[in-house]
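S.K.: Have a look at this fold, sequence not included:
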C-alpha cells in the first residue's frame, strides 16, 4: 500500500524535535484509505480479520509469549506473533457480546460482555436488560490449546462488564487466586440487575486450581456519596468506572470513572480504597488511565463524543478529547498539561484519545496510543508540562465515510500492534533514538490494564 508522509513534517524538521503545530489544511488530509506515517515509523504488516468474525469490529488486545489475543464484538482471535513480520491467525472463537475486551493469565482468557444476552452461551442472542433472565458479565476460556480454546465458565455481574482488569493476588495468595475488577455503569430503574445508583465495582475471585469456581467475591462502592453528575458537557453522569488500571506491585490503581479521575489503594484486593479524586471541566468522559513506570504520573484519556465523533479538528481544539497528564504528589493528582495529536482529521473521521501503553524506555516516559481514525501516535511526556508527538501511523478517511479506526495500540517486544475496527491487526515498527532502547526489553505477558514495572520485564543489556 502507498506510504505517504504527512506535510506536518515540514522540510528540514527533525523527528527528534517533535511535530509542528501549524494548522492543518485540506492538502494535509491523506487520500481515502491511504496509509501515512512519520519518517521514523514503518507499517510492517496488515492481517485482515479472520473470516468467522470479519463482519464485527475489533476491540482490545492482550499478549502472552508468542501470541496476541484480539477481542472483537463477535468473539476473539489468537495470532502467532513469534515472527511479527509474518504474524498469522491461529484460531477465532465466535462468541458475540460487546465489547469482548480480553485479558490473559496462564491458560485462562477473560472477556468482558456489556450487552445483555438471552443467556451466557456463545449461541446467545440480544435480549433487553429489562428482562430478569437477561445475562451479561464475564466469560472465561481455557486457552491451553491455542488452536481450540474452550469456554469453561461465566460469571454474571451487575450492569455487565464494559471492561475488566486482572489483579494478581498478594503474598501467599498470589499462587492461589487472581481477581478481576469488573467495570460497569449506566444503571436504569427498569433493569432488574442494574439498579441505580450503582457506583460500584464487581470483584470476581478466580481460584487458579479451579477457575470454574470463579464467583463475585465483593462489590465495593466507589462513590458512596455519588460521583460527578452535574458538570456541564458530561457524556454521562458518573455511575461507576469505565476502566481501571492497576499497578499491583505498588498496590495502587487509577480509575477513569466517567466524570471522575480516581486513585485507589488496592493493598486489600477485595476492598480498594479511594485515596484521591479529581474532575476536569474539559473532560466529557474519563475513559482510561496509564501510570508512568515510576508511578509518579498518570495519564487519563477523555473519550469526548463516546468515540463516534470527529473531535480531532480545529473547532474542538487541543484541550478536549485529549489526554490529561497528572503528576502524583503526596498522594494527590496535580494537573500538568494536555496532549492531543497535532494532525487535524477530516470531519468524516471519528477521532479521540483512546487506548495505549508505555514504551519501555529507561529514563523516559513515552507512550503509544490509539486515536480511532487519528491512527496511532507515539508521544513523549517525560516533561509533564510539555508533551510532544514523536511519530505516528494512520490511514486517510474511509472511502465509504463509515468511520472506525484503531481501538487499541500497544507496544510488545519490539513492535507496536494496533487493533483496527475494520482493517484487522496492524504491525508497526518505530525506529528512533528515543525509543530504540526498548527493543532490548522483553515481556512474557502484557495486559495493559495490569501494569508491570520495566524491571519486572527485564531492562536488557544496558541495565
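M.R.: Arrived safely. Computed from a prediction, not measured in an experiment: that's the story for all the values here.
S.K.: contacts and neighbour counts: CA atoms only from here.
M.R.: Noted.
S.K.: Name the single longest strand found in the chain.
M.R.: In the chain, assigned by DSSP state E, the strand with the most residues is strand 108-117.
S.K.: which residues touch it?
M.R.: 71, 97-104, 124-129, 134-144, 159-164, 184 (Cα atoms under 8 Å, 6 or more residues apart in numbering).
S.K.: Inside strands: which ones of those residues?
M.R.: Among the contacts of strand 108-117, the residues falling in strands (DSSP E) are 71, 99-104, 135-142, 163-164.
S.K.: Now the buried members of those residues.
M.R.: 71, 99-104, 135-142, 163-164 (16 or more other Cα atoms under 10 Å).
S.K.: where do the helices sit along this protein?
M.R.: With DSSP state H as the criterion, the chain has helices at 454-457.
S.K.: List the single closest residue to the residue nearest to the spatial centre of it in space, sequence neighbours excluded.
M.R.: Closest to where the C-alpha atoms of the chain average out (Cα atoms, centre = their mean) is residue 355, at 3.4 Å. Leaving aside its chain neighbours, residue 355 sits nearest to residue 408 (4.7 Å; criterion: Cα to Cα, 6 or more residues apart in numbering).
S.K.: Check it against this one:
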C-alpha cells in the first residue's frame, strides 16, 4: 500500500478488521490488538503476533445504540467504555458543532433508553476470547475515555446525570467484578445538580476528554476548558494544583496529555475538530512541569510542511498521542502523534525548546466509507497510534482500517 507521503516509516500490512474498518483507540497486548470502534459498535480482537499477517479473530458487540470506542488493557484485564453511539444518532449527524460546541447531554436525553452507559470489565487471560466479568452502570451519558496501567485504580472521564458533561473520576478495581467510583473532580460550574451554573461562554464545551496519571499527579485535558494538574495522592479527594487554558487566543479543544516525568515535561495536544482548518490551526504544546503548580509552555511541535493539508479535505491537525504505556515502546524523546488527514507524525524533543519532525506516514485515502454521517470527505483521518517495543506502529482510522507500519529511525 503506497503512502501519499512518508519519511522514516515503512508500510508493513493492512487489515479491514473483518469488514469493520472503523477504528478508534487501539491497545496491543500479548500479541493481540484490541480495537474500539466508532461506528461498528463493538470491540475487535486482531491476532498481530506476526505484524505482517494480522488476523481478525473475534468481535464483541455492544448493546444496541452503544459504542466502545475507548479501552485499556493490563495483565488479564480489558476495560472498555459503553457510551452512546453519537455519530449514528440524528442529533449529531448533520452538524458536529452540536457535539463539539456544547454538552451533548441535553440532546441525548431524547435518546434515553436507546443506549447503555457504563464501564465493562473483561478477563482476557484467553486473549482471543474476552470474557465479561464486571459492569459498572452509570446514570448519564457515561464514560468517554479511560486510563488504566494496573493497580487498584482506573481513571476515567464520566458524565453523570447531575453534571453538565464528563468529569474526572477515580474507579476502584480492588474487586474487578464490582468496579465503583470513589473519587471525582470537576471544573467549577459543571455540577448542575449541586446548583452550579456554567462559567464558560456559550458555544464552548467544558468536559474532560481524559487524564493520564504519573505518580501522584493526574494531567487532564478538558476540551475548551484547557489543562488541569491534580494531586491524587488521596484518590478519593483529588486536589487542583494548576489550571491553564490557551483558549483564547488559541482555539481550545485540549485533547491529549502525555507526561514525561523523568524530564519534567508534559506534551499536550489540541484536537482539530473542524474541516479545512476553518477554525484555525491546532497545536501540540511542550510544557515545563518542574513546578506542577505552574506549568509553563516552552514550545510547539512543527506543523507538517510537505503538502497543503488544509486544502485536502477533512480535519487537519493533532488527535491522539502514543501514551508510553507499560509493555509498549516508551520514550521521553520521541513523540508519536496522529494528525488526521496528515497521517501519523514523529517528533524528536531531545531539545524540548526546538522539537524536530523526524518521521511521518500519510496512508492513501480509504476505498470505502464506514462513517454514517452524510457528505463526509473520503480522505484519511488517522485516529490513534500504538507503538510496540520493536517500532511497529498500529494506526487506526474511522474508515481506512488498521495500518501496521514500522518506524525506521532510531528508537531513542
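M.R.: That came in fine, so what should we check first? What you are looking at is a predicted structure, and each value in this text was computed from that prediction instead of being measured.
S.K.: Put one on top of the other, what's the TM-score?
M.R.: After superposition, the two chains reach a TM-score (TM-score structural alignment, normalised by the length of structure 2) of 0.78; 360 aligned residues with a Cα RMSD of 2.9 Å.
S.K.: Quick check: the gap between the residue mapped onto residue 412 of structure 1 from structure 2 and residue 311 of structure 2.
M.R.: Aligned counterpart of residue 412 of structure 1 in structure 2: residue 388 (TM-score structural alignment). To residue 311 of structure 2, residue 388 of structure 2 is 33 Å away according to Cα to Cα, to the nearest Å.
S.K.: Residue 167 of structure 2 too?
M.R.: The gap separating residue 167 of structure 2 from residue 311 of structure 2 is 35 Å, by Cα to Cα.
S.K.: neighbour count winner among these two?
M.R.: Using other Cα atoms under 10 Å as the criterion, residue 167 of structure 2 and residue 311 rank with residue 167 on top: 27 against 12.
S.K.: what's the matching residue for that one over in structure 1?
M.R.: So residue 167 of structure 2 corresponds to residue 200, using TM-score structural alignment.
S.K.: With adjacent residues omitted, what lies nearest to its match?
M.R.: That would be residue 221: by Cα to Cα, 6+ apart, it lies 4.0 Å from residue 200 of structure 1.
S.K.: now do residue 379 of structure 1
M.R.: Closest to residue 379 of structure 1 by Cα to Cα, 6+ apart is residue 389, at 4.1 Å.
S.K.: Can you tell me the closest non-neighbouring residue to residue 305 of structure 1?
M.R.: Closest to residue 305 of structure 1 by Cα to Cα, 6+ apart is residue 235, at 7.1 Å.
S.K.: typed the wrong thing, it's residue 70 of structure 1
M.R.: residue 61 (4.5 Å).
S.K.: Relative to residue 339 of structure 2, how far out is residue 382 of structure 2?
M.R.: Counting by Cα to Cα, the separation of residue 382 of structure 2 from residue 339 of structure 2 is 6 Å.
S.K.: These two: which is more packed in?
M.R.: With neighbours defined as other Cα under 10 Å, residue 382 of structure 2 and residue 339 compare such that residue 382 has more, 33 against 27.
S.K.: give me every residue that touches the more buried one.
M.R.: 338, 339, 340, 341, 342, 343, 344, 395, 396, 397, 398.
S.K.: Ok, residue 219 of structure 2 next?
M.R.: Counted by Cα under 8 Å, 6+ apart, residue 219 of structure 2 has contacts 211, 212, 213, 227, 228, 229, 230, 257, 258, 259.
S.K.: same thing but at 6 Å, please
M.R.: The contact partners of residue 219 of structure 2, taken as Cα atoms under 6 Å, 6 or more residues apart in numbering, are 211, 212, 228, 229.
S.K.: How many neighbouring residues does the third one have?
M.R.: I take that to be residue 228 of structure 2. For residue 228 of structure 2, using other Cα under 10 Å, the count is 24.
S.K.: what about the match of residue 412 of structure 1, how many neighbours?
M.R.: Neighbours around residue 388 of structure 2, by other Cα under 10 Å: 20.
S.K.: gap between it and residue 31 of structure 2?
M.R.: Counting by Cα to Cα, the gap from residue 388 of structure 2 to residue 31 of structure 2 is 10 Å.
S.K.: Once you drop chain neighbours, what's closest to residue 120 of structure 2?
M.R.: Closest to residue 120 of structure 2 by Cα to Cα, 6+ apart is residue 135, at 4.5 Å.
S.K.: Aligned against structure 2, show me the partner of residue 323 of structure 1.
M.R.: By TM-score structural alignment, residue 323 of structure 1 lines up with residue 284.
S.K.: measure stretch 291-300 of structure 1 end to end?
M.R.: End-to-end for stretch 291-300 of structure 1, by Cα to Cα: 9 Å.
S.K.: Please identify the buried residues of that stretch?
M.R.: Buried residues in stretch 291-300 of structure 1, defined by neighbour count with 16+ other Cα under 10 Å: 291, 292, 293, 297, 298, 299, 300.
S.K.: Turn those into CSV, columns for distance to residue 432 of structure 1.
M.R.: Converted to CSV, those look like this (distance: Cα to Cα, whole Å):
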residue, distance to residue 432 of structure 1
291, 23
292, 20
293, 20
297, 24
298, 24
299, 23
300, 25
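S.K.: Show me which pair in those residues is furthest apart.
M.R.: 293 and 300 (14.8 Å; Cα to Cα).
S.K.: Would you map the strands across the stretch 151-300 of structure 1?
M.R.: With DSSP state E, counting those that start in this stretch as the criterion, the stretch 151-300 of structure 1 has strands at 163-168, 177-183, 202-207, 215-218, 243-247, 252-257, 260-265, 273-278, 286-291, 297-302.
S.K.: Please identify which of the ones you listed is closest to residue 231 of structure 1.
M.R.: Closest among the strands of the stretch 151-300 of structure 1, using Cα to Cα: strand 260-265, at 10.4 Å.
S.K.: Just tell me the aligned range of the closest one in structure 2.
M.R.: Going by TM-score structural alignment: strand 260-265 of structure 1 matches residues 226-231.
S.K.: how close does whatever residue of structure 1 lines up with residue 18 of structure 2 sit to residue 88 of structure 1?
M.R.: Counting by TM-score structural alignment, residue 18 of structure 2 lines up with residue 50 in structure 1. Counting by Cα to Cα, the gap from residue 50 of structure 1 to residue 88 of structure 1 is 10 Å.
S.K.: who has more neighbours, those two?
M.R.: Each of residue 50 of structure 1 and residue 88 has its neighbours counted (other Cα under 10 Å); residue 88 has more, 20 against 17.
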